[in-house]
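Q: sequence first, then the predicted structure:
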Amino acid sequence: MDKGYEKERFESLSIKRSVAKKFRSYCKSISKSQSITLLLMLEFFRDHGISPMDSLGPHLMASEVRILKRINAVIAIMRDMEKTQTKPTAAMILSLFEESAPNEKPLILEKKLTEEKPLKYREGQDEN
């Protein structure tokens, strides 16, 4: 039995046989009784302001536009947070690390030649 509707009487509706078969198979597929399935359908159409004869195109397009606007708003908020909070904080931390790092001198001193001496020709070397 349907919860909350146990004491109600049944009423008959006249519908075509082919429609009744399709409706019964749909009720079985969603595992609901015929009364509850019909009630859910009616509430769905009423709650969403949709008529079964309307095309869902305009309603879905309006929903999509609304969602895209919200996504753009979230992106703008994130960019603002990055600009006003993340980048300045990262810059301050970087400047602190740069100042605190000691100037390291090379441990091994390399002798630099000031002038290169020309090589003298030695006897016994092959010239190519």
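A: Received it, and whenever you're ready, just let me know what you need.

Q: please count neighbours and contacts with C-alpha atoms only from this point.
A: Will do.

Q: residues near residue 59, how many?
A: 13 (other CA atoms under 10 Å).

Q: got another one to weigh against that:
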Amino acid sequence: MDKGYEKEQFTTISFKVSVADKFRVFSKKMGASNSMTLLMMLDFFETNNLSPKESIGPTVHTLENLIKKRVSAVIAILRDMEKSQTRPTVAMMQSLFQEAEPKNKPLLVEKNRVEEKKVRFQEKRDNDNQT
């Protein structure tokens, strides 16, 4: 039963057989009784200020396709921004903040003073040539 309309009586409206059959199929798809389906349809037209005689203009599918195109354009813009701006900036920031590994060098190094001095050039002695 239709909630809120249990005590109301039925009335007869004459429809063509093809229209009545089409309406019954539509009512089954909606999952409501014929009376409730017709009531929902009337409420829809009244709420949205629509008339069956007027053209709605862009259909839902047309609007959906338009929105999808705009969303795709926004996604393309964001991807371009990510490639050209965000990734290079992140790479620079990571390289700046990456901690360089310290080399294991002692801070103070003692020089060996005991090393022999190597002589690269020697003077000729006159004694060596005379013998």
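A: Done, it's in. Everything numeric in this text was worked out from a predicted model, so none of it was measured.

Q: quick check, central residue of the second structure?
A: residue 75 (6.8 Å; CA atoms, centre = their mean).

Q: so which strand or helix has that residue?
A: Remark: residue 75 of the second structure resides in helix 60-81, with elements defined by DSSP states H and E.

Q: show me what counts as buried in that helix.
A: Residues of helix 60-81 of the second structure classed as buried: none (neighbour count, 16 or more other CA atoms under 10 Å).

Q: with the first structure superposed, average distance for the helix or strand following it?
A: Next in sequence after helix 60-81 of the second structure, counting helices and strands by DSSP H and E, comes helix 87-97. Helix 87-97 of the second structure, aligned to the first structure and superposed, deviates on average by 2.7 Å (mean CA distance after the TM-score superposition for the first structure).

Q: which helices and strands does the following helix or strand past helix 87-97 of the second structure pack with?
A: Downstream of helix 87-97 of the second structure, the next assigned helix or strand under DSSP H and E is helix 126-130. Judged by 3 or more CA pairs under 8 Å, 6 or more residues apart in numbering; DSSP states H and E, helix 126-130 of the second structure is in contact with no other helix or strand.

Q: so which residues make contact with the host helix or strand of residue 47 of the first structure?
A: Assessed by DSSP H and E, residue 47 of the first structure sits inside helix 34-48. Contact with helix 34-48 of the first structure is made by 2, 23, 24, 27, 51, 52, as judged by CA atoms under 8 Å, 6 or more residues apart in numbering.
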